[in-house]
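Engineer: sharing a model that was predicted from the sequence below.
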Amino acid sequence: MTSSKPHNTQVLQTYSPQAILNIFNNAIKAPAAEHTLIRVKGIYEPGKGVDYYGYYYDTLSDEATGSSMTLKVPAIMRERLVPYKVIDFTGFVTRKLEEKGGAIRIHLNLSELHEIKQAAFSDTEHKALELIRRKANKGYKEVDGFLTRRILSNEPPLISVYIGTTSIIDQDIEHALGEAAAFFNLRFIRISLTSVQEISTVFDDDESDIVILARGGGSGLEIFNTLELSESALLLEPYFMTAIGHREDVSLLDRMADKSFITPTALGNHLRQLYNKTIEDIQGSKARLAEEIKSQVKLGYENELQVYKNLLTGKEKELDLLRSKPPGLNLKQVLVYMLLALLTGFVLAMLLLR
């Protein structure tokens, strides 16, 4: 163990990376901890090893949660740090606004190193934390959104459920699914859930839309904390879900899943509720669409009827106007009168000429 005595004698409260992140995430204004010396403890992880004007940007991880933040380390002090060991030091927090995207980055600045000791976690636990971090960075696929889209398009998804060789939980899942079981294209595949090698075959499935690993409660659940299985699950292309019968502990494999359930029955209930809700939404949408079409047709009919009413009113006014005028002569009568006038004029002219 390597240690050095602090130069100041003031006793400072010790913070973890998670505690610092919580303080800054919940603060609207700059917390008082910024640029103020605080004592910090966490697991040191070296970065890329690039010297930026006498400083290195490494990582400090929380012992309990695995959350991490950037640690700015002076080059002269970095030589004393041992990768993946717990370091206890005095430092201060700074925030930096990135030019691209406008994101605010929180940095821990190592000022004075107090102690280096063995990490609270074993190598296996540390690797497990690293897998959890990798899954978080990769992201959790939105299984419910995928299923909803398939229900809307009436395309049953292929769901492969891997269960134990003598298990009867397939009945529990189908019973919980109820009438929704007719939609989902479920296939139950039996494997030995006590063999890491057989469980590994689950993660070779690249033809299913969704891969589910399910078993009831009881002993032997520690196999689902196997690093090998969890790393394989991290690389699985289809959506991955777990339904492992436990309520108290969450296995490492559960953390690799895009969605997990505490029992196989809970899985079946969720699928049924999702299906029923989507169908209800579809029916509600159809009813609203029919009502809207009905309203539009009614409005169009009323507008058309009003046009005809206006035309009829105009014609009635024209008829009333014609009725109010005195009777006149028709064309035939006018021609006869004109002819008679011409003849009369001709006769008078002949008489005068005589």
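Structural biologist: Sure, I can see it.

Engineer: can we go C-alpha only for contacts and neighbour counts from here?
Structural biologist: Will do.

Engineer: the strands in the stretch 151-300 of the chain, which residues?
Structural biologist: 158-164, 185-191, 210-215, 239-244, 259-261 (DSSP state E, counting those that start in this stretch).

Engineer: adding distance to residue 336, write those strands out as CSV.
Structural biologist: Listed next are the strands of the stretch 151-300 of the chain as CSV, based on distance: least, C-alpha to C-alpha, whole Å:
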stretch, distance to residue 336
strand 158-164, 96
strand 185-191, 96
strand 210-215, 99
strand 239-244, 100
strand 259-261, 103
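
Engineer: then this one, side by side with the first:
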Amino acid sequence: MEILETTYEVYSPTSVLALFNNALRLPGTENLIHLRGRYAFGGGKSYTNYFYDTLYSEADSISITVKIPALLRSKIVNNEIYTLKGYIEKILRNSRIDINFVVDGIIAQEEGSFSEDDLKKFELIQKKLELGSKDLDTLIRTKLLNNEIVRVANIYGHNAIVQKDFSEGLDVSQKYFEIVEYTCNITSPTSILTQLSELLNLNYDIIALVRGGGDKQSFEVFNDSTLAEYFISLNSISVTAIGHTVNESLLDKLADRRFHLPHDYGAGLHLIVDKLVQEKSNSRALLIDEVKKDISKQFIEQVKTLDSQLKKKNEEFVEAQKTYKEQVENQTKSFNDQLKIRNEEVEKLKKEITETHEKRVRTLSEQLTKKNEEFQKFQESSTKQLQDLQKNFQEQQKQRLEEMANYKREISILHDKNMQSTVDAQTAKLRANLNNASTEITELRATLAKKKFNIIHFIIAVLLGALLGYFILRLI
């Protein structure tokens, strides 16, 4: 049985875009056509003598890029209605096909049919186009990938009952959002402006106007140009879900993301979160598979490397072991030879030392005998000298003792003589003092005899006499 091979025609991205570009061949694009709308200037610079401006539909904000020569542009007045003649130009840009209207002539200029408020609304739309819309998907994905909560402020009417619709649409994704509800008079531009100004500095990621529907007259509040101008100045992502699926208000055109109904708004947020969760799950599974493959590959390579290294180390070990064995044998042999030489040298040295020692012992013995004899002679001489010295010392000691006895005797005699002379001198002195005291006593007695008897003087005299007598007796 033959197997039929299926063949496929392979295209490049460039060829695919070329196919679509060639397929877009319409009668209106092959000939000159007339295009009517409100003309709005773009950038002020020309490229290869052409300016790139914008032509808006009169009834809405749909626009097309206009490529106009510099000469024709000089005749155009900004924000006026023109009918232009030209052709459609298709340009391949990376992965998209851009359509430009190349102006060949100006057919007519009509008087402005728009009020100042309409022109202001168009200017606001043009300003929003220049500023660009903030991407709701990117904001939510970035916050969730950084494990951050998305902060949302929803503005409802005072008596609104659509909060439940929003929650049902958001479903299980509510855990990823911090949703705060605010209420105001949703039919009053002033009330909505006041509420928006209060939220301006609260750093919400998303600010949404949520409404369940209503009559067409109450819907006109969302076309207020003053409210719209403040709405596009918000730093947060602006969202509308005001309950009209047919009509598109000015705020819908200026919002970063428009939803028709509150439920659609909640479901849209849930869809973004769910898509990110699925992508993370898929990428995690792919990452695990890739990691497994990488780890398996690395493990096999490491095992091969380690096996090769082990084999090489075993060979090196065997070689080293062999070398070591040879070195040990050589060293053992060398050591034995050296040990034999050392033993011979030791034996020779021992012999020499023995002979030298015997000679020295003999010499020392002779010297010792001689010294012993000299010592005996010295000892005899010393003994005789010591006996003579002891005899002389005893004689001198005896002589010294006799001299000491004589000295003591003489000193005792001198001491007795000195004591006697001192006693005699003191006795004579005391006797003289006693005589003087006796004389004084006699005189005192004579004086007392003359005067009245004074017992105190008498007692003093008796005491003095007793003291003198005591001293005299001590001296004798």
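Structural biologist: Sure thing, it's come through. The model shown is predicted, which means the values in this text are computed figures rather than measured ones.

Engineer: still on that earlier bit, how about a markdown table for the strands of the stretch 151-300 of structure 1, with mean neighbour count and distance to residue 71 of structure 1 added?
Structural biologist: What follows is the strands of the stretch 151-300 of structure 1, written out as a markdown table (neighbours: other C-alpha atoms under 10 Å; distance: least, C-alpha to C-alpha, whole Å):
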| stretch | mean neighbour count | distance to residue 71 of structure 1 |
| --- | --- | --- |
| strand 158-164 | 21 | 43 |
| strand 185-191 | 15 | 46 |
| strand 210-215 | 24 | 39 |
| strand 239-244 | 25 | 34 |
| strand 259-261 | 21 | 32 |
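
Engineer: quick one: which of these is nearest residue 133 of structure 1?
Structural biologist: For those, proximity to residue 133 of structure 1 was assessed by C-alpha to C-alpha; strand 259-261 is nearest, at 16.3 Å.

Engineer: quick one: that closest one aligns where in structure 2?
Structural biologist: Mapping strand 259-261 of structure 1 onto structure 2 (TM-score structural alignment) gives residues 257-259.

Engineer: who touches that stretch?
Structural biologist: 136, 237, 238, 239, 240, 241, 242, 252, 265 (C-alpha atoms under 8 Å, 6 or more residues apart in numbering).

Engineer: before we move on, the earlier item: for residue 106 of structure 1, find the nearest of the strands of the stretch 151-300 of structure 1.
Structural biologist: Closest among the strands of the stretch 151-300 of structure 1, using C-alpha to C-alpha: strand 259-261, at 30.3 Å.

Engineer: relative to structure 2, what is the average displacement of the closest one?
Structural biologist: In the superposition with structure 2, the average deviation recorded for strand 259-261 of structure 1 is 0.7 Å (mean C-alpha distance after the TM-score superposition for structure 1).

Engineer: and that strand, how far out from the chain middle?
Structural biologist: 16 Å (C-alpha atoms, centre = their mean, to the nearest Å).

Engineer: and the residue positioned nearest the centre of structure 2, how far from residue 216 of structure 2?
Structural biologist: Geometric centre of structure 2, nearest residue: residue 146, 22.0 Å, by C-alpha atoms, centre = their mean. Distance check for residue 146 of structure 2 against residue 216 of structure 2: by C-alpha to C-alpha, to the nearest Å, it reads 43 Å.

Engineer: quick one: what helix or strand has residue 114 of structure 1 in it?
Structural biologist: Using DSSP states H and E, residue 114 of structure 1 sits within strand 104-117.

Engineer: what packs against that strand?
Structural biologist: strand 2-3, strand 68-74, strand 86-97 (3 or more C-alpha pairs under 8 Å, 6 or more residues apart in numbering; DSSP states H and E).

Engineer: what comes up buried for the helix or strand following the second one?
Structural biologist: Next helix or strand after strand 68-74 of structure 1 toward the C-terminus (DSSP H and E): helix 75-78. When neighbours are counted by 16 or more other C-alpha atoms under 10 Å, the buried residues of helix 75-78 of structure 1 are found to be 75, 78.

Engineer: quick one: residues contacting residue 119 of structure 1.
Structural biologist: So residue 119 of structure 1 contacts 43, 63, 84, 85, 86 (C-alpha under 8 Å, 6+ apart).

Engineer: hmm, 7 Å instead?
Structural biologist: Listed by C-alpha atoms under 7 Å, 6 or more residues apart in numbering, the contact set of residue 119 of structure 1 reads 43, 84, 85, 86.

Engineer: among the residues you listed, which two are most distant?
Structural biologist: The farthest-apart pair in the contacts of residue 119 of structure 1, when distances are taken by C-alpha to C-alpha, is 84 and 86, at 6.7 Å.

Engineer: return every residue with contacts to both of these two.
Structural biologist: By C-alpha under 7 Å, 6+ apart, the residues touching both residue 84 of structure 1 and residue 86 are 43, 44, 119.

Engineer: the first one and residue 66 of structure 1, how far apart?
Structural biologist: If I follow you right, that is residue 43 of structure 1. The value you get for residue 43 of structure 1 to residue 66 of structure 1, if C-alpha to C-alpha is used, is 9 Å.

Engineer: perfect, I'm done here.
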